[in-house]
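Q: Return a 3D structure for these sequence lines:
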Amino acid sequence: MTEYLTKSIGDCHDARTTRQEEHAERLCAELAVTPCSPQCPVWLLYGVQPRGARVSMEPGKCKGKAHKRSTLGVAGRRVLVSRKWSGKSLADHKHDRVAFVRQLLADVGIAQDEQPRRVAWHNVRPGDPNVPPRAHLLMRAVAERRRWKAEYTAALLASASPPNHSATPQAA
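A: The predicted structure is shown next:
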C-alpha cells in the first residue's frame, strides 16, 4: 500500500522516536524480500525463476526502486491498482454482485426463491438416519449450481437481444 500512500517514505514523515524508526526499518526489511515484478531477482530466494532470468542475477539483489528506502514502494503492484479501487469492502462487492444477478434474473422473469433468514446449523452425528448419504448431498449441490448457471446464462441471452415491439412482422 506504500505505493498509493506516498512515493517516498522520507516525504511522508520524519521518524521522531526509535519506535517509528524501527517500524520504517521493518517495512524496508519486509519489502527487501518481497518481489517487485515478475522479473525481480528476489524471486530466486523462493526457488522461483524470474521472467527473463540471467546468469548475473543474484538472489535477493534487485536494483528496482521498490527496494530502495528513498523510493520505497514506487515500482510493482502489491495491491489493487488505484483506478480499480472503489473503497468498497469484499462484502460490499459480493452484495453488489448478488443484487446485479437477482435484478438480471428478475428482468427476464426468472423468480428466485428466497433463502430463509434464520438457519440453524447443527453438527451431524455419524449414523444419523435423517441425513442423506454424502453422494446425494454432493449431487444435489452440483445440480443446484448447474441450474443457477443455466438460469444466469438464459437471463444474459434474453437481456442481450432487444425485444421486438413492432406491430408488423419483419420481412425476410
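
Q: going forward, measure contacts between C-alpha atoms and count neighbours the same way
A: Fine.

Q: For Tyr152, see how far away Ala99 is.
A: 13 Å (Cα to Cα, to the nearest Å).

Q: Compare those two (neighbour count), which wins?
A: Tyr152 (17 against 12; other Cα atoms under 10 Å).

Q: before we go on, could you also do this sequence so I can check it against the first one:
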Amino acid sequence: AVGWKVQYAGSVEMQKRLTPHGHFAVRGALPRKLVKQVAAATYHQVWWPAHDRLVYDPDGEVPTWDPDALTYRDPDTGAALPTWDEALDAIEDDEDAEPAHVARLGTVDVKGVRGGSKDAEKTVRYITKYIAKDITDAVTPGSRAQEDHMARLATELQILPCSPTCANWLLYGVQPKSAKATLRAGRCKGKVHQRRTLGFTGRRVLVSRQWSNKTLADHRTDRKAWVRALLALSASGNDGQAVTANEGQADGADRYEYELASRDDPDVPPPHVHFLRKIAERQQWQAQRDAAIQRLQQVSATKTHAA
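A: Next up is the predicted model:
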C-alpha cells in the first residue's frame, strides 16, 4: 500500500481476557487512515473440515485402528472414516462450504513517535518489556470469573484440532493427515492444548529482516557475544579491556570433536540425569550472568558517587 517493505519490530502478549495482542514499532511516515484500512482488509481463512460438533465422545468409544487396512474405523459400524484428503475434497465439492476459521485483526491503535524524543524512549521501553515476559505472565486468574473462563478455554482446547495431523480429528469423524496407529483421540500432545499455553504457541518476538538486516541466527550470535563480554568485563573488575578464559580458542570444530553416541554408550547418562544436568547448567549460567550485572552496577554506582 505504501510502496516499500515495511520495517517492524515488536512482541505479542496475552491479555487478561486471554486474547493475544501485539505491540509493534513501524518505521516510516504512514497515514493512520491507511494503516487502519490495511488492518480492516487483513484476514486469514482456515479451510478445514467442520469440527463444531463432536461425533464421538472422548470419554466413550472412539474410532479404532485397523492394522490390515491402515485406517481408522467406526467402533459400531466398522466403516472406515474419511481420510484427510477425502474430507478436503468434500469441502471443494460443496458450493455452500465456509471456512472453519476466519482470523481478523481487532482494534488498531496508531501513535506517531519521533526519533530521539522522550516519547520514543518511552515507547521503546513499553514495547521491549514484553520481550522478556512469558506468555502466561498476564493470564494468572485474579478472580473466580477469570478462573472459570480459563477453565472453559482449557477444556475446549482439549478437544479442538490444532493441525491437520492432530489426533483430535478422530473425534469429528475424520482421519488426520498421515494417520498412524499411535494416535489417541482427545489426547494430542501438541503444546497448543496445554493449559499453560492456552492455545498460543507461536513466535512472541517478531522482527522484520529489514529492521536490522539480521537473521534470527545473527541475533542469537549477538546475544551470546554480549553475555560473554559481560562475564569477561565483570571478571576483570573494571571497564577496560578484559581477557576471556577462552581467548585464542575458536568456537566449533577446533575445540570439540563430535561423534554419534549409542544408547548403551557408558559415557551417555540416563535421560533423566541428562535433563537434570542441563537444567542445573542453565541455572548456573543464569546465576553467573545476574551476578555479573549486579557487580557492574555496583562499580558504576561507585564511580558515579566518586565523581
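
Q: TM value for the aligned chains?
A: The pair, once superposed, lands on a TM-score of 0.39 when counted by TM-score structural alignment, normalised by the length of the first structure; 76 aligned residues with a Cα RMSD of 2.8 Å.

Q: ok so, going back, show me whatever sits in contact with both of Ala99 and Tyr152 of the first structure.
A: By Cα atoms under 8 Å, 6 or more residues apart in numbering, Ala99 of the first structure and Tyr152 have no common neighbours.

Q: Tell me which helix or strand the closest residue to Gly22 of the second structure other than its chain neighbours sits in.
A: Distance criterion Cα to Cα, 6 or more residues apart in numbering; nearest residue to Gly22 of the second structure, sequence neighbours excluded, is Val12 at 4.2 Å. Element membership for Val12 of the second structure (DSSP states H and E) is strand 8-14.

Q: next structured bit after that strand?
A: With DSSP H and E, the next secondary element past strand 8-14 of the second structure is strand 20-26.

Q: From the contact counts, what lies against that next one?
A: strand 8-14, helix 118-128 (3 or more Cα pairs under 8 Å, 6 or more residues apart in numbering; DSSP states H and E).

Q: how far off helix 118-128 does that strand point, in degrees?
A: Here strand 20-26 of the second structure runs at an angle of 140 degrees relative to helix 118-128 (axes from the mean of the first three to the mean of the last three Cα atoms, to 10 degrees).

Q: How about strand 20-26 of the second structure, which residues are buried there?
A: Buried residues in strand 20-26 of the second structure, counted by 16 or more other Cα atoms under 10 Å: Gly22, His23, Phe24, Ala25, Val26.

Q: helix or strand right after it?
A: Next element after strand 20-26 of the second structure (DSSP H and E): helix 32-40.

Q: between the buried residues of strand 20-26 of the second structure, which is closest to Gln158 of the second structure?
A: Comparing those against Gln158 of the second structure with Cα to Cα picks out Gly22 as the nearest, at 25.6 Å.

Q: OK, contacts around that closest one?
A: Gly10, Ser11, Val12, Glu13.

Q: ok, back up a step: which of the buried residues of strand 20-26 of the second structure sits closest to Ala103 of the second structure?
A: Gly22 (14.7 Å).

Q: packing partners for the top helix by length along the first structure?
A: If each helix of the first structure is counted by residues according to DSSP state H, the longest one is helix 134-160. Other elements packing on helix 134-160 of the first structure under the criterion 3+ Cα pairs under 8 Å, 6+ apart are helix 90-107.

Q: The helix it packs on packs against which elements?
A: helix 134-160.

Q: mind listing what's buried in stretch 147-159 of the second structure?
A: For stretch 147-159 of the second structure, the buried set under the neighbour-count rule, 16+ other Cα under 10 Å, comprises Met150, Leu153, Ala154, Leu157, Gln158, Ile159.

Q: Many thanks, we can stop here.
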